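A.B. asks: pasting a predicted model and its sequence here:
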Amino acid sequence: MRKKRKRSRHLILTAVLLLLGTTLAASEAGAAQRNVLYDKASTYPRILRLAHNGFANGRILTSIEGWSGKDGIGIIHQSTDGGRTFQRLSTIKDPEAANGRGICCGAFYELPQDVGSLEEGTLLWADTVGFNAPDAQRRTQLRLWASEDRGRSWSFVSTIATSPTSDPIWEPELEVAKDGSLVAFYSDESDKSHHDQKLVQVRSTDGVHWGGYRETVVNEQWSVRPGMASSLRLPDGTYLLAYEVCNNDPGHLCSVYTRTSADGWNYGDPHDLGTLVRTPDGKYARHTPTISWSPGPGQHGTVLLMSEILVKKDGSYAPGNGNTVLGNDHRGAGNWYEMPAPVPVDKPDNKQCKNFSPSIVASRDGRSATEVTTDLDGKVCKTYYGTGPLTPR
């Protein structure tokens, strides 16, 4: 009888462990579940997984922009359980964003190597400030901040760029080029006599002194607006740049394009608009693109692309609008395919907030991903997060 009881207990324990393992595996794969990251007004969520911070590697951090009274602030959250829960980690208080002067369009980046005195693993955050100042005083700035303790505290590093006119510059994006310089892309509206907006870049060898201003994407037609860059270094060492181009195609307004670079600085002829992102059945990604790398589901890895809106070939909203991640298993070349987004947003329509500039990071095995995006709760634009499987539709 004792042997039977022991065997019975063993079988029960085995069954429990198998069930627990199945549950944990399902949890790792992540059934999509939408959660509030920040229960107040916020914009431009960004997400990354630490990969150059030793014992802390694997932690997921997010950045958003919010407000404390009239002061614009950056807000950092952290997850130590794979994106299941997040805790507020720190606040960045930029004095140039105080008193209603405006804050926008933050970039969030982990240095993969030393840049000047900024060591590998340093977290960088760049904001856009000053665009709400009175006309006579308005000189929009892109300002760089750094954290050497994995996001717990922040210090000001430098001003990346200042608009030479009262027209703004926007939307910084950071990347380390092959030569070790820190590159910042941004949308530039300051050249109004020639272009409504163009995508440009500058670089720095130390994060403090910036130069080398050049056009990245520009068009002869004044009203065409390239902008909102997102950069990614691929495992083979090449670089992929995604961005939107507005006003060149009325049927597919602000479609997403890409281009590649061998060195992270030279992206070819700036007058070439690049390669249009499309699915085999002609769907287009529109507005606010962000890209990231995943080990899967592609056999050799997958580029993940998030955008605000997904439309059909004829420009009408697609069934997956607000609920789609686009994947590409060929380093951005050729067609893209659809996967369900971890955080569904109902019917985004380019009226700000709803799925505006979503961001995603893959799990370390590439089976799932965690997304942050914004949506309206009544009249409040809140940030949400969720984890879901990366499964082609």
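C.D. replies: Looks like it came in fine.
A.B. asks: use CA for all of it now, contacts and neighbours both
C.D. replies: Fine.
A.B. asks: show me where this protein has helices.
C.D. replies: 2-29 (DSSP state H).
A.B. asks: pick out the residue closest to the middle of it.
C.D. replies: For the chain, Ser359 is the residue whose C-alpha lies nearest the centre (CA atoms, centre = their mean; 4.0 Å).
A.B. asks: wait, isn't it in contact with Trp293?
C.D. replies: No - under the criterion of CA atoms under 8 Å, Ser359 is not in contact with Trp293, lying 11.7 Å apart.
A.B. asks: can you show me the strands along the stretch 101-250 of the chain?
C.D. replies: For the stretch 101-250 of the chain, applying DSSP state E, counting those that start in this stretch gives strands covering 103-110, 123-129, 141-147, 155-162, 169-176, 182-188, 198-204, 211-217, 225-233, 239-246.
A.B. asks: one more to weigh against that first structure:
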Amino acid sequence: MKLNKGKGLLFSLGVVSLGLSLLGGINEKVSANSSTPITTIASKNQIPGTKSPSFLYGRGLVTTHTDKSHNGKLYATSEHYVNGTPTFLIFESLNNAKSWKKISEINDTHNFLANNSPWGNRYQPFLYELPEKIGKMPAGTIICAGNSIPNDLSRTSIDLYFSKDHAHSWQYLSTIAVGGHADVNTTSNGPVWEPFVSVIDHKLVCYFSDERDKPLHSQKLSHRVSKDGINWGNEVDDVAFKEPAARPGMVTVARMKNGKYIMTYEVVNSGEWRTNYKISADGLNWNASDEGTRLAYGGAPYVVTLHNGDIVANTDGSGDLYINKNNGDVRAWQDIKTNIPLAYSRSLTVLPNDDLLIVSGGPLKAPTDPNSNDLTSTIFSFK
């Protein structure tokens, strides 16, 4: 969630804590196994026009549903802060994250100002590889959902782009949700934020944060479903707190080994700044009034399921990982200590061997901070 202040963007995080205090279900700490050295994907000095904080909200992807010549490639993107019109930069690694190369950028080709200049692909990109055919897009197609926002931050539009050539070029496909001013202080016609995309029951599902239901809900979590990636169904609420000021946000979802789905999300303006989670039988029906179970202090979470069935999550309150070997049972969480720095909305990508690709845009920074973030990656192994 972002808060517009004057000329820049600050971030509204509720009760900010640099340390992570674990709650109820996390009852055991496990030492880290190993991680590869942190690799720089991109830095301010490498890309002209980059301004502070340079990079935030890192996202990663591994291809596993295309042909043999392309399976196993790694991709990364993030928010990229620039003096001009922002785009989503796409980076590729062919050597398991030892090095990265910029191969493309996703320009805003859909939303334009009166002078025909594009708004810009500004916030919260999310990369995803289709595991099966959706509409006219074959399995292995790489898609990217992200937030298009003009320089005056007056509007928000979660748009979907797709690539026919393994992320080397991009085309606009559809708009998933549109909202108002990119500012959490709006009292009406609020923005939409933070898309997360998955295929469930042969359909494309996009979860997102929704501020358009004020004053009943300062923010809630919703989703829309599409059979073809172009036409989207009605919005369905997934998390909506009774307390109007509460702000559940930054949703991620993973299918567990028992076939059910786990959702993680941050909670702001409702007691502790924390991450909650809850479970759905089908990934589409979440009982929106269920506010979930507290997992840990800290927000901007991410959750994945390893091929062996273990659930792994993190938040931006710590560099630690949290593992659950029993389908999200509240009593089964373990805290895995790592030497990986904390980061704002650090993404986890499960590799074919059950290692994790961790892509980081660095810690939360205001535009007035003189220090810039690098976009980085590391591989964490549980072995």
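C.D. replies: Yep, it's here. All values reported here derive from a predicted model rather than from experimental measurement.
A.B. asks: superposing both, give me the TM-score.
C.D. replies: Once the chains are laid over each other, their TM-score by TM-score structural alignment, normalised by the length of the second structure reads 0.78; 323 aligned residues with a CA RMSD of 2.3 Å.
A.B. asks: follow-up on the earlier one: please tell me how far the alignment partner in the second structure of the residue nearest to the centre of the first structure sits from Tyr161 of the second structure.
C.D. replies: By TM-score structural alignment, Ser359 of the first structure lines up with Ser347 in the second structure. Separation of Ser347 of the second structure from Tyr161 of the second structure (CA to CA, to the nearest Å): 20 Å.
A.B. asks: burial count for Ala133 of the first structure?
C.D. replies: Neighbour count of Ala133 of the first structure, defined by other CA atoms under 10 Å: 17.
A.B. asks: quick check: closest non-adjacent residue to it.
C.D. replies: Arg101 (5.1 Å; CA to CA, 6 or more residues apart in numbering).
A.B. asks: who's in contact with the equivalent of Trp170 of the first structure over in the second structure?
C.D. replies: Using TM-score structural alignment, the partner of Trp170 of the first structure in the second structure is Trp193. Contact analysis of Trp193 of the second structure by CA atoms under 8 Å, 6 or more residues apart in numbering lists 1, 124, 147, 156, 158, 208-210, 250.
A.B. asks: pull the most distant pair out of those residues.
C.D. replies: Thr156 and Met250 (15.7 Å; CA to CA).
A.B. asks: distance from stretch 323-333 of the second structure to the middle of the chain?
C.D. replies: Offset of stretch 323-333 of the second structure from its chain centre (CA atoms, centre = their mean, to the nearest Å): 22 Å.
A.B. asks: same thing with stretch 156-175 of the first structure?
C.D. replies: That offset, for stretch 156-175 of the first structure, works out to 18 Å (CA atoms, centre = their mean).
A.B. asks: list the buried ones in stretch 127-142 of the second structure?
C.D. replies: Neighbour counts over stretch 127-142 of the second structure (16 or more other CA atoms under 10 Å) mark 127-134, 137, 139-142 as buried.
A.B. asks: got the contact list for the residue nearest to Asp354 of the second structure when sequence neighbours are not counted?
C.D. replies: Leaving aside its chain neighbours, Asp354 of the second structure sits nearest to Leu306 (5.7 Å; criterion: CA to CA, 6+ apart). By CA under 8 Å, 6+ apart, the contact list for Leu306 of the second structure reads 312, 350, 354.
A.B. asks: so what does His77 of the first structure match up with in the second structure?
C.D. replies: Under TM-score structural alignment, His77 of the first structure pairs with Phe91 in the second structure.
A.B. asks: residue in the first structure matching Trp170 of the second structure?
C.D. replies: Mapped onto the first structure by TM-score structural alignment, Trp170 of the second structure lines up with Trp154.
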